[in-house]
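Engineer: Below: sequence and its predicted model.
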Amino acid sequence: MTREMFTAQYFARVHEFMETARAEEPVFLTRQVSGVPTWVVTRYDDVRALLTDDRLRKDSVQLGEILRAKLVEAGHKPEIGTLLGPNMLNADPPDHSRLRLLLAKEFTARRIARLRPFTERLTDELLAAYEGQDGPVDLADGFAVALPALVISELLGVPGADRHEFQGWTGALLSGDPRLSMPANAKIEAYFKELIRAKSEQPGEDLLSAMTLASEQEDRLSADELLSAAVLLLVAGHETTANLISAGIRRLLTEPGLAGQLLSDAPAVVEELLRLDSPVMLATFRFTVEDIEIGGVAIPKGELVQLSVGSANRDAARFEHGDRFDLDRGGRGHVAFGHGLHHCLGAPLARLEGEVALTALARQFPDARLAVPVDQLPHRRAAIMNGYSEMPVLLGARAVVTNS
């Protein structure tokens, strides 16, 4: 039996959907927006084990072959986007090790630490723009999305003024609908090819310049690998963190006492947010390299599989009362950033941005409240993501004017 996902009802009640699936059909077959069949795994123990199971692979060449064939069967052109190209997210060892090590060399703790003052200053500027506004403001686009988009732009060396343009492209890329994603893919490819050419001719101190120079000098990244890595970093670098911040705002304005907890221990609060409101609902595609059995369900070789980290993080078998915000659980064990080889390289940056954004909001607008009932907050309709498309808030008076 195929369980239907990606409908308006699914996006409005995604956690209820996953809770039912965990209880009734923890491993099920669904169809993507494109019509491509995919197996979904929902329980914590299965998800965590499969994140490091060699029977599931991510090699971009084989993945591309499987996807193209299934797209044709579903009535689409055999086209896949740059995000599914030869980057570290779509690679197995030894290619994965090579690609990840090259990025890790540049995506250092020192480089990220240098972003904290910039992130704090930018956060204050974004919040200051709301001062004096009496009516509802949308903190999704103007704050939750804007902050990580501008930070990743700074890190990569992408002009921040282009954020509205590339946000439209990345939203389309994540829709799962080839009719939207492929035209957006062509635009973002053209954008980055030109930017990479410019970095090659006149490099700066940014990450994309460093990647471009490393590719030229050490012959460690092909042109396709460089392009795919750049697109991955831009998309992953702001889409997921935007979801974390918007979900954090929702919790901050509806969970009694959370503001005080946030101001006294922001890292612990952000960790529980990552578990409870995982920014990613479904991990990216893997495929079976042999017939396997998961949770009593047989999945043949050559099938697509997605592991629901967002569902796993609420599994009551691992987290007692998993649908509740509870700092006492300590934040350990969640798989919001994955597990094993593909654990998110940008996790420290996402944590930093979440802590800075939410503590600044709590300090500067202590009387803020949602402008609509929580069940009327619209969820994003992005196939793998978990977040809100709008966050209407009545901010009240700004209590703190930060230092310039």
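Structural biologist: Yes, it's here.
Engineer: From here on, just use CA atoms for contacts and neighbour counts.
Structural biologist: Fine.
Engineer: Name all residues that make contact with Phe6.
Structural biologist: The contact partners of Phe6, by CA atoms under 8 Å, 6 or more residues apart in numbering, come to 32-33, 381, 383.
Engineer: Ala371 too?
Structural biologist: Here Ala371 is in contact with 136, 392-394 (CA under 8 Å, 6+ apart).
Engineer: Is the residue nearest to it when sequence neighbours are not counted in a helix, a strand, or coil?
Structural biologist: In space, Ala371 comes closest to Val393 once its chain neighbours are excluded; the distance is 4.7 Å by CA to CA, 6 or more residues apart in numbering. Assigned by DSSP: H, G, I helix; E, B strand; the rest coil, the conformation of Val393 is strand.
Engineer: And for Val393, the neighbour number?
Structural biologist: 20 (other CA atoms under 10 Å).
Engineer: do the same with Asp53
Structural biologist: Neighbours of Asp53 using other CA under 10 Å come to 11.
Engineer: is it fair to say it lies in a strand?
Structural biologist: No: in this structure, Asp53 is coil, not part of a strand, as judged by three-state DSSP.
Engineer: So it versus Ser278, what's the distance?
Structural biologist: 22 Å (CA to CA, to the nearest Å).
Engineer: Second structure follows, compare the two:
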Amino acid sequence: MLTFPFPAGPRGTVPTEFAELRETDPVAEVELPDGTRIRLVTRYADVVAVLTDPRFSRARAAALPGTGFGRCQSTGVLDLDPPEHAHLREPLDRALGEDQVRAWGPRLTRAVDDAISAFAALPRPADFVAGFAAPLAARTTCELAGFDVSAAERLAGWVEDVVGGDADAAHTARQELDAALAELVADRRRSPGDDLASALVAPAEPSRGLPDDEAALVVSGLLVSAHIGNRNALSRHAFALLGTPGSFERMRADPATAVEELLRRYPSGNDGLLRVAAEDVELSGTRLEAGQLVMPLVAAACQDPAVFDAPQHLDLGRRPNPHVSFGAGAHACPGAAFVRALFTTTFGSLVAAFPDLRLAVPVDEVVHTADLLPLGVRSLPVEW
């Protein structure tokens, strides 16, 4: 029996096993490192079904013992099923809606411009991950949440420890982060601003606001997912552009379309979150019994040739592009509009500011992280 997760494919692409299983065993049984057996779902239609069908419970998976893959955790909106999920999700969707994201446009542009200026001043070759992607992700996440920009580096350090530190470091970071969040939420209730925390606790209609503890939980989830996810996706997408001839020209011509293809080719998420079948369900001819653990692999769905022509090819002009990099259904990423705006602004500005940006090492020497979460690039040395 195969052990999951699989190592990344060539140049940080999706594991080669995804394509093999999609053809031969699209609801394959595999074993996690701790011996837990789950089903991997690799076909686009099946992945969408698992993500949208209420018979697959996220809450029951979050309550499972064990570590990793979304087990034994309670991060609020991510780990609830409807209708409880809607209580937290509705104010989050309102706070991160397209109108609000458009209003934040000038702030995103300033953040990107400042990041480009700081990066341009670094000695060359420079590491794109540490010198650009990480500080930009930290600042924009910090501003979005409602923290002062001066706190970005400190908050990013806590998030890194919460996600990847040892037990003691993670515990200390969690305490520090929770204290900062409690202070932020209390402050924004007294003095609302133009940020996520304010939108959650002090909306235009007070009856639609969240209690302080729930608002802090929602903002905490955003800090972790947005900082880690955006840092890694920005790095992976930059690698894709730098390793693909002609990509800068396509990005200049239509940044929004190009970003959608980067999202499809290198999804920023963890390839799906574990679910539990609440009742017997059939997928691609395979019967899943109630209680079965199921992992919908978003990255595999985004490479399904039944939906995407030449899915292994990075086509920055691809249309249509119905990727599911932001998930689907009730748990689709609430920050999708924000990510699209940030990435379109970032890469449009990058190719204009650094028209001769290039890798400082051979493309095959770039080291990609192999873990399911986070997917990233360890370092990306570049010249210009």
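Structural biologist: Nice, thanks for sending it over. Just so you know, these numbers come straight off a predicted model, no measurement behind them.
Engineer: Got a TM-score for the pair?
Structural biologist: The TM-score (TM-score structural alignment, normalised by the length of the second structure) is 0.86; 382 aligned residues with a CA RMSD of 3.2 Å.
Engineer: hang on, the earlier thing: what's the most distant pair in the contacts of Phe6 of the first structure?
Structural biologist: By the measure CA to CA, Gln32 and Arg381 form the most distant pair in the contacts of Phe6 of the first structure, at 12.4 Å.
Engineer: Between those two, which has more neighbouring residues?
Structural biologist: Ranked by neighbour count (other CA under 10 Å), Gln32 of the first structure and Arg381 place Arg381 first, with 21 against 16.
Engineer: that older thread, among the contacts of Phe6 of the first structure, which one sits closest to Glu255 of the first structure?
Structural biologist: Of all these, the one sitting nearest Glu255 of the first structure is Arg381; the distance, using CA to CA, is 24.9 Å.
Engineer: Now do the same contact list for the closest one.
Structural biologist: If you count contacts by CA under 8 Å, 6+ apart, Arg381 of the first structure has them with 6, 8, 11, 175.
Engineer: okay, now the last one: neighbour count?
Structural biologist: In other words, Ser175 of the first structure. What Ser175 of the first structure shows, counting by other CA under 10 Å, is a neighbour count of 21.
Engineer: same thing with Ala186 of the first structure?
Structural biologist: Residues within reach of Ala186 of the first structure, counting by other CA under 10 Å, total 13.
Engineer: cool, and Glu106 of the first structure?
Structural biologist: By other CA under 10 Å, neighbour count at Glu106 of the first structure equals 17.
Engineer: which residues touch the aligned residue in the second structure for it?
Structural biologist: Using TM-score structural alignment, the partner of Glu106 of the first structure in the second structure is Ala95. With contact taken as CA under 8 Å, 6+ apart, Ala95 of the second structure is in contact with 196, 199-200.
Engineer: Apply 10 Å and report the result again.
Structural biologist: Going by CA atoms under 10 Å, 6 or more residues apart in numbering, Ala95 of the second structure touches 89, 101, 194-200, 203, 334-335.
Engineer: and if you look at Glu390 of the first structure?
Structural biologist: Glu390 of the first structure touches 137-142, 144, 246, 376-380, counting by CA under 10 Å, 6+ apart.
Engineer: go again using 7 Å as the cut-off
Structural biologist: Listed by CA atoms under 7 Å, 6 or more residues apart in numbering, the contact set of Glu390 of the first structure reads 138, 140, 377-378.
Engineer: Which of the three states applies to the counterpart of it in the second structure?
Structural biologist: Aligned counterpart of Glu390 of the first structure in the second structure: Ser379 (TM-score structural alignment). Look at Ser379 of the second structure: counting by three-state DSSP, its state is coil.
Engineer: In stretch 246-253 of the first structure, which residues are buried?
Structural biologist: For stretch 246-253 of the first structure, the neighbour count (16 or more other CA atoms under 10 Å) marks 246-253 as buried.
Engineer: now it, how far from the centre of its chain.
Structural biologist: 17 Å (CA atoms, centre = their mean, to the nearest Å).
Engineer: residue range for that stretch in the second structure?
Structural biologist: Using TM-score structural alignment, the partner range for stretch 246-253 of the first structure is residues 235-242.
Engineer: With the first structure overlaid, how far apart is that stretch on average?
Structural biologist: By mean CA distance after the TM-score superposition for the first structure, the fitted stretch 235-242 of the second structure averages 1.7 Å away from its aligned residues in the first structure.
Engineer: Show me what that stretch is in contact with.
Structural biologist: Contacts of stretch 235-242 of the second structure (CA under 7 Å, 6+ apart): 129, 133, 247-248, 262, 266, 358-359, 376-377.
Engineer: most neighbours, which of those?
Structural biologist: Per-residue neighbour counts (other CA under 10 Å) across those peak at Gly376, which has 26 neighbours.
Engineer: And that residue, how close does it get to Glu98 of the second structure?
Structural biologist: 27 Å.
Engineer: SS state for the residue mapped onto Ser325 of the second structure from the first structure?
Structural biologist: Using TM-score structural alignment, the equivalent of Ser325 of the second structure in the first structure is Ala336. On the three-state scheme (three-state DSSP), Ala336 of the first structure is labelled coil.
Engineer: Now do the contacts for Ala336 of the first structure.
Structural biologist: Applying CA under 7 Å, 6+ apart, we find Ala336 of the first structure in contact with 274-275, 278, 280, 309-310.
Engineer: which one is it nearest to, not counting chain neighbours?
Structural biologist: Ser278 is the one closest to Ala336 of the first structure (CA to CA, 6+ apart), at 5.5 Å.
Engineer: Please identify the residue in the second structure that aligns with the one you found.
Structural biologist: Per TM-score structural alignment, Ser278 of the first structure is aligned with Pro267.
Engineer: How about Gly329 of the second structure: what's its closest non-neighbour residue?
Structural biologist: Thr52 (4.4 Å).
Engineer: Around the one you found, how many other residues sit close by?
Structural biologist: Neighbours of Thr52 of the second structure (other CA under 10 Å): 16.
Engineer: gap between it and Arg275 of the second structure?
Structural biologist: 11 Å.
Engineer: cool, and Leu222 of the second structure?
Structural biologist: On the measure of CA to CA, Leu222 of the second structure and Arg275 of the second structure end up 21 Å apart.
Engineer: With Val149 of the second structure instead?
Structural biologist: For Val149 of the second structure, the distance to Arg275 of the second structure - CA to CA - is 37 Å.
Engineer: okay, the two: which has more neighbours?
Structural biologist: Arg275 (27 against 16).
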